[in-house]
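S.K.: please work out how this folds:
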Amino acid sequence: MDKNQEKLTSGRPLSPPDNVGAWPLHWAKTRPDAFAVSDGERELDWKAFDGRISVLASRFRSAGVGSKGRIAVLLHNRTAYLEAFFAAARIGAILVPINLRLSEREIAFQFDDCRPHLLLYEKELEKLVSAALGFARHSPSQVWAVSGEVSDDYERALRTGERFEAWEDVSGDHPVLLMYTSGTTGKPKGALLPHRKVLANALNAASFFDNGTKDRVLIVTPLFHSLGLQILALPTIHAGGGLILQKKFEPAAVWDAVDAESITYFGGVPSMHQRLNDSLRETLPHRWKRSALRFVFTAGSAVSIELIRDFKDHGILLQQGYGQTETSTLTCLSAGESLERAGTVGRPVKLSEVKVVDRAGGFRSPSLWRETEPGEKGEIVVQGPVTMLGYWENPEATAETLIAGWLCTGDLATRDEDGFITLVGRTTDMFISGGENVYPAEIEAIYREHPAIREIALVGEAHPQWGEVGRAHLVFESGQFLSKEELDAWAADRLARFKCPKRYVVERELPRTASGKIQKHRLKSPEQAGGPGKSSSVAGD
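M.R.: So this is what the prediction gives:
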């Protein structure tokens, strides 16, 4: 067993610098004057950053937040977000990031589900928060507004507190984050994440990002999303690198920051990278030098080979990863392999055991699971310190996902002889047409190769003869259009007939979660959509 994995699974208390809350303190002692984080309103070195965290931890405790108490945050990307995380970790509390893009009722659902003791919210969202609290049955005992101004609730709390010294003694299994899943199939579930998972992910990131104190990392993906917080921001702090936080994604602003701040890497989801690519193609050549940029990281959904090639033509290496809220990064495809192994999500990272298995022999009995042969489809399962503790107060969902130490991802995949994994869909996405299993991801990958198609999502719909058939929802590139005959012809010599979509629906955009994942349960047929402007059907069978 790897020494880090042994440390993470032993159950012993974590000691600095492995205790998650201690990371900024370590750098405050060793590099006090070095740059730590900025958000456009405030720039902090490690000494100042750690000092604010320490006082905030004291204020959280005096506000009545105890061990395993919940602190909800409804904030833009700002230094207060990270201060709240590390302060919560030091007192043994649990940070609950909440999606800024949710409706009042959706936020109220999460308030009622996790019952936070304290809420930090963005002052400019006061109307949204007030409405959400009005719908919620549970209200936090304390609510602090954050605006970046010296007079806001948050800054006043920091001015009136003292440094926190009585650290909570936590084990690796002590919870530190409660992150709600994307809700791609319905109501989100709260994944309860322990200290060991956050540390394991930071150690894995050190391996595949090769990060360190010289890195300056741009965070433009939301910190309420696992990619922004767990994969990019926290591992950077663990490694002693600097963070530049942006509150809003604008392609030109990203490239401006890459130059102005000497950014060494940043990350996002493919839909963001497509817009970044468009901005490079549409802008005067050589406007942005990108001289310090080592690579760009992408995760969240499949990446087209055209996008990889375009980035390479711009002199940018695109590195890919795959994971879930419940696990963070499980596999990584290095920038050097991105073209040669395009279509795969790479090989498993360290500190985790990842398998592709057939569970048919005993759905809830890992001893009866069969590891699939190269090229054979199966479900990805994982065990090790990277896994969650379970779903918050949801024993039924936890029991379905965590089986005898294995986390069943619900992702279907194949594995080749070299260990590279290719996603073929979700167990919930698969449908059966004429007795044949149809895996949407396989079909979507074929259509994404067409230069006129920007995005595609395939779903199954009822059919009187075949049981179910495929319905493809398409977003075309600007100024492009394909008829049903042209779409059928594209797939005819690439896919078996039963895999080919029977209907096509043209969309302006596909519904997505804040993390960029397509919400297939929100895709409507033309009959369900009802009315012009939403979508239009390309003639189908």
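S.K.: switch to C-alpha atoms for all contacts and neighbour counts from now on
M.R.: Will do.
S.K.: Ile107 touches Gly134, doesn't it?
M.R.: No - assessed by C-alpha atoms under 8 Å, Ile107 is found out of contact with Gly134, at 10.7 Å.
S.K.: for the comparison step, fold the sequence that follows:
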Amino acid sequence: HKECPAALFDPAGQLLNGDEAIGELVNQGPNPFEGYWRNPEAEGERRREGWYWTGDLFCRDGDGFLYFAGRTDDRLRVDSENLAAAMIENILARYEGAGAVAVYAVPDPVTGDQVMAAVAGSFDPLGFAAFLAAQPDLGTKMAPRFVRVVERMPVTATNKIHRALLRKEGFHCPDPVWWRPPGERTYRPLTPKDIEGPLAPTSGLSEARGGFDPRLR
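M.R.: Now for the predicted structure:
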């Protein structure tokens, strides 16, 4: 596994090369992790090749400072590029109408994943598209294909956003969903005809599926 290159930022502090600079933080040496109780499979995911894989995504600048970018569980792979949900959420949080934002993957048979966002608050499809076009650090594959508009975010018993539920429901949910067809920049309401037509191959997939030496991989 190769190390990620240094993160590059513009004068405003926006990350410019997140698709290649963000990776999982791993370390080698003594650490407090003792393993998972009766779960060797999960433990094997954390301990590999003599390294401890934290499950945390970071990027590192040229001076060695680390910046948290989310969890590996929230990583998306769109058309061979790894994207961090947290990074996209930070951008979408600038949208004036968004009270809360959650970004997650919708399986796609061609690209691997598509980006879907749940937005709590007011949503104007034209204004949202214009907002996305004005964001200098929004990569070409980061713009949400689907936007679910919710009154309030679903939460877990610990009051965290229920991302697993959002991923499970995908665009098969009780809330209004807007989508941006391939090649288009504007959003339109997702209809049953869309799901039965151009999105039919995607629909079935939503239900499947001594020292400290830090490195990004």
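S.K.: picking that back up, between Ile107 and Gly134 of structure 1, which has more neighbouring residues?
M.R.: Applying other C-alpha atoms under 10 Å to Ile107 of structure 1 and Gly134 shows that Ile107 carries more neighbours, namely 23 against 14.
S.K.: quick one: secondary structure of that one?
M.R.: helix (DSSP: H, G, I helix; E, B strand; the rest coil).
S.K.: once you drop chain neighbours, what's closest to it?
M.R.: Nearest residue to Ile107 of structure 1, sequence neighbours excluded (C-alpha to C-alpha, 6 or more residues apart in numbering): Ala132, at 5.9 Å.
S.K.: is it true that that neighbour touches Asp112?
M.R.: No - counting by C-alpha under 8 Å, Ala132 of structure 1 sits too far from Asp112 to count as a contact (10.4 Å).
S.K.: the more surrounded of those two?
M.R.: Just comparing Ala132 of structure 1 and Asp112: by other C-alpha under 10 Å the higher neighbour count belongs to Ala132, 22 against 16.
S.K.: part of a helix, is the more buried one?
M.R.: Yes - assigned with three-state DSSP, Ala132 of structure 1 falls within a helix.
S.K.: distance of it from Ala239 of structure 1?
M.R.: To Ala239 of structure 1, Ala132 of structure 1 is 37 Å away according to C-alpha to C-alpha, to the nearest Å.
S.K.: cool, and Phe311 of structure 1?
M.R.: For Phe311 of structure 1, the distance to Ala239 of structure 1 - C-alpha to C-alpha - is 27 Å.
S.K.: now do Leu95 of structure 1
M.R.: Where Ala239 of structure 1 is concerned, Leu95 of structure 1 sits at a distance of 21 Å (C-alpha to C-alpha).
S.K.: and the two? which has more neighbours close in?
M.R.: With neighbours defined as other C-alpha under 10 Å, Leu95 of structure 1 and Ala239 compare such that Leu95 has more, 28 against 21.
S.K.: what about the strands in the stretch 101-250 of structure 1?
M.R.: Applying DSSP state E, counting those that start in this stretch to the stretch 101-250 of structure 1 gives strands spanning 118-122, 142-146, 175-180, 190-194, 216-219, 242-245.
S.K.: can you check structure 2 too?
M.R.: 23-27, 47-48, 51-60, 66-71, 75-78, 81-84, 98-108, 112-121, 146-150, 177-179, 188-189, 215-216 (DSSP state E).
S.K.: list the residues that contact the residue positioned nearest the centre of structure 2.
M.R.: Central residue of structure 2 (C-alpha atoms, centre = their mean): Ala85, 2.0 Å from the mean position. By C-alpha atoms under 8 Å, 6 or more residues apart in numbering, the residues touching Ala85 of structure 2 are 69-70, 74-76, 102-104.
S.K.: and in structure 1, which of those remain?
M.R.: Mapping the contacts of Ala85 of structure 2 onto structure 1 (both residues aligned by TM-score structural alignment, their matches' C-alpha atoms under 8 Å) leaves 69-70, 74-75, 102-104 still in contact.
S.K.: perfect, I'm done here.
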